[in-house]
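# When you get a sec, could you give me coordinates for this:
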Amino acid sequence: MKIAFFSTKPYDKEFFEKNKQTHELAFYDVSLNESSVRLAEGFDAICVFVNDIVNATILEKLAQLGIKLIALRCAGFNNVDFEVAKKLNISVVRVPAYSPHAVAEHAVSLIMTLNRKTHKAYNRVREGNFSLEKLIGFDLFQKTIGVIGTGKIGEAFAKIMLGFGCKVIAYDIFKNQNLIDLGVTYSSLDDVLSQSDIISLHCPLTDKTIHLIDNEALEKMKTGVMLINTSRGALIDTQAVVEALKNKKIGYLGLDVYEQESNIFFNDLSEEILIDDTLARLMTFPNVLITSHQGFLTEEALTQIAIITLNNISAFEEGKKSGNEV
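Predicted coordinates for the structure are as follows:
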């Protein structure tokens, strides 16, 4: 099949070309939107990423261009209007799991960096400053870790934290028996929010989870709590979190995703003015660590993303089910 890839970076091209099978691939660095959708002309399918827009208007134009398949090279799918896609007979497939360890380990790296302030120590030493002032952290051992969402990534994260000797409590609609067997305790969302020293989000973004962390949720948390989000930006009401940082309800914030990250993350804006005032405000807090959606960025994950995405496309071409249909 002829496939047009949107929002591509050099690493996308490298790993997809390496595993492309018999497909014909074309890579565009622009994101999918009303202006760029015309680039899909002459292709059988398109491949998109987390910040590409696949709304009703885009889907209608894709249908007019003869596109029959949208392949998401990610697990999240909140950016696609599935009702419209179904009406237009456009199939949608995704990569439900690639390397859950990649994202889970990144969440742990945010925790460790925020806690032990290694990013600040690194910069100090590079400047010849060997002072230890303001670098005090805390032992993770025996701290209570709250995991919201215990799918594959949440499970991997919980297992790592158990290895640190932490007490792990969790909230999910579906309980993970593997974690229960390992000693993880499931509880209500309110209990997880109120009892945890560190809360890590690993749930999908749905109508029910948008702004899961809002003013009400923040009020239930311990003062000085550490909040980590490596899932989807809109799980957090960013304005509420800014206020919680200002009044010191949140003691540490680690974000690999951001509610308004589209057109910001994945781009080099170092020579431009940052027009997002909320993100700019977040970056002024000394206890906030932001990475630009890099949790998935490991060789193992990129390999699996490419292989699973291309296998999904091959299955569609052959009239088979891949098991990854949305």
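# From here on, just use CA atoms for contacts and neighbour counts.
OK.
# Next, name the residue at the spatial heart of the protein.
Geometric centre of the chain, nearest residue: residue 231, 3.6 Å, by CA atoms, centre = their mean.
# How about the contacts made by that residue?
By CA atoms under 8 Å, 6 or more residues apart in numbering, residue 231 lies in contact with 201-204, 256-257.
# Apply 10 Å and report the result again.
Neighbouring residues of residue 231 by CA atoms under 10 Å, 6 or more residues apart in numbering: 75-76, 103-104, 107, 149, 153-154, 200-205, 255-258, 293, 295.
# Please apply the same query to residue 62.
The contact partners of residue 62, by CA under 10 Å, 6+ apart, come to 37-41, 43, 45-46, 54, 56, 68-70, 85, 88, 90.
# one more to put side by side:
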Amino acid sequence: MKMLKHEKVHANQSDQQQKHIAFFSTRPYERALYSELLETVSVDNDKPIKVVFFEHPLNASTAASCNGYSDVVVFVNDDINAATINALKRCGVKHIALRCAGFNNVDVKAAKKAGIKVSRVPAYSPETVAEHTLALILTLNRKTHKAYNRVREGNFDLGGLMGFTLHGKTVGVIGTGKIGQAVIRILLGFGCRVLCFDPQPDNDVTASGAHYVTLNELLEKSVIVTLHCPLNEKSHHIINAESIDKMPQGVMLINTSRGGLVDDNAIIKGLKSKKIGYLGLDVYERESELFFHDHSQEIIQDDIFQRLTTFPNVLITGHQGFFTLEALHEIAATTLNNIITGANTL
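Sure, this is the predicted structure:
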């Protein structure tokens, strides 16, 4: 696969302090990528951009390590609350750059009060997450993960592998931003009937052949419900006991957006009652304590997560939906551009 090419970022920093950037919650593949891209960055005052990569997350306890840095780059599970922001201010940080689209983990009001800018990556390869959403749907439906293990053991029995034809089924898409629209395009290509809910309808969605309905109608008529909305006060636990009760028996629920959109206890009850026939998750409400790390030699203490993994009709991936070469390049290029030019500020 060819590496993506990016135009050289050119910045005039004559009136700015030298850039000292601290990256948090980084993995080796990110360090290599950002280091490569930073070599393409030029500044008029010829002062090199200084960078440090930390594996640990940024929170109120670790913010002291930002002393002397002008910018911090954070990810989805870093905790940028008011206490963290106050600590960053004392360290002289001027800019918090999220290398993701969501910003529910940042107290934006506290940052504004502290005089610290916050930027994000508003859109990156929406097809990447959309394709992972369909991967969860198809894997749960046709049970390819189970078939793979059987065949490796020489078991070719088809018992328990029955799926359903996706063509002609009604699928509900909650949230019709760029990722939601990418999911809709794929579903329409499969021949599905697509119902949508979003407080801000988009004419392009209607023109594509999907239909906006009320949330209740979507829940009542969709055999598959997939979430693609941001996490905020209004959407927190949008999937709860009441909304699950409205769904058809045996519904498939997919969440590749944010863990806080679903009430885990209600989900477990729905699985036990068989109201939820399939569950696909790429996110989890308390994922910051689990995801992006190897816990295979440990005893996981999260009882709710452990309970979810016991159901045979549940498929969980560890916030993998964004993880393609193309998406990582777009995220990295946009993040660095935000730091240099001040773009995409909240």
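# re earlier: quick one: map the residue nearest to the centre of the first structure onto the second structure.
Matched by TM-score structural alignment, residue 231 of the first structure corresponds to residue 257 in the second structure.
# Any figure for the gap between its match and residue 215 of the second structure?
To residue 215 of the second structure, residue 257 of the second structure is 17 Å away according to CA to CA, to the nearest Å.
# With residue 126 of the second structure instead?
Going from residue 126 of the second structure to residue 215 of the second structure by CA to CA gives 23 Å.
# hang on, residue 257 of the first structure is in a strand, isn't it?
No. Using DSSP: H, G, I helix; E, B strand; the rest coil, the secondary structure at residue 257 of the first structure is coil, not a strand.
# how about it, what's its match in the second structure?
Mapped onto the second structure by TM-score structural alignment, residue 257 of the first structure lines up with residue 283.
# residue contacts, the closest residue to its match other than its chain neighbours?
Residue nearest to residue 283 of the second structure in three dimensions, not counting chain neighbours: residue 259, with 4.8 Å by CA to CA, 6 or more residues apart in numbering. Residues near residue 259 of the second structure by CA under 10 Å, 6+ apart: 231, 236-237, 281-287, 319.
# Out of the residues you listed, the closest to residue 156 of the second structure would be?
Closest approach between the contacts of residue 259 of the second structure and residue 156 of the second structure, by CA to CA: residue 281, at 27.8 Å.
# if I look at the aligned partner of residue 304 of the second structure in the first structure, how far off is residue 295 of the first structure?
The alignment partner of residue 304 of the second structure in the first structure, by TM-score structural alignment, is residue 278. Residue 278 of the first structure is 22 Å from residue 295 of the first structure, where distance means CA to CA.
# out of these two, which sits in the busier spot?
Comparing residue 278 of the first structure with residue 295 by other CA atoms under 10 Å, the one with more neighbours is residue 295, at 21 against 13.
# List the residues that contact the more buried one.
Applying CA under 10 Å, 6+ apart to residue 295 of the first structure gives the contacts 100-107, 109, 230-231, 256-257, 301.
# again, 7 Å this time
102-103, 106, 230, 256 (CA atoms under 7 Å, 6 or more residues apart in numbering).
# so what's residue 69 of the second structure closest to, chain neighbours aside?
Residue nearest to residue 69 of the second structure in three dimensions, not counting chain neighbours: residue 20, with 4.7 Å by CA to CA, 6+ apart.
# Give me the aligned partner of the one you found over in the first structure.
Mapped onto the first structure by TM-score structural alignment, residue 20 of the second structure lines up with residue 2.
# Out of the contacts of residue 295 of the first structure, which sit inside strands?
Members of the contacts of residue 295 of the first structure lying in strands (criterion: DSSP state E): none.
# With distance to residue 178 of the first structure and neighbour count added, can I get these in CSV?
Shown next, in CSV, are these (distance: CA to CA, whole Å; neighbours: other CA atoms under 10 Å):
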residue, distance to residue 178 of the first structure, neighbour count
102, 19, 21
103, 19, 26
106, 22, 20
230, 22, 25
256, 27, 24
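# can I get these in CSV with distance to residue 246 of the first structure?
Below are the contacts of residue 295 of the first structure laid out as CSV (distance: CA to CA, whole Å):
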residue, distance to residue 246 of the first structure
102, 31
103, 28
106, 26
230, 22
256, 20
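# Which single one of the residues you listed is nearest to residue 118 of the first structure?
So of those, ranked by how close each gets to residue 118 of the first structure (CA to CA), first place is residue 106, at 14.7 Å.
# Map that closest one across to the second structure for me.
With TM-score structural alignment as the criterion, residue 106 of the first structure matches residue 132.
# what residues are up against its match?
Residue 132 of the second structure sits next to residue 321 when contact means CA under 7 Å, 6+ apart.
# how much space between it and residue 126 of the second structure?
Using CA to CA, residue 132 of the second structure is found at 10 Å from residue 126 of the second structure.
# Check the gap between the equivalent of residue 197 of the first structure over in the second structure and residue 236 of the second structure for me.
Mapped onto the second structure by TM-score structural alignment, residue 197 of the first structure lines up with residue 223. To residue 236 of the second structure, residue 223 of the second structure is 22 Å away according to CA to CA.
# Show me the strands in the stretch 51-200 of the second structure, by range?
Along the stretch 51-200 of the second structure, the segments classed as strands by DSSP state E, counting those that start in this stretch run 71-74, 95-98, 117-119, 170-174, 193-197.
# Pull up the aligned stretch in the first structure for the fourth one.
Residue correspondence for strand 170-174 of the second structure in the first structure, counting by TM-score structural alignment: residues 144-148.
# buried ones in that stretch?
Going by neighbour count (16 or more other CA atoms under 10 Å), the buried part of stretch 144-148 of the first structure is 144-148.
# how about residue 206 of the second structure, what's its partner in the first structure?
So, by TM-score structural alignment, residue 206 of the second structure is matched to residue 180.
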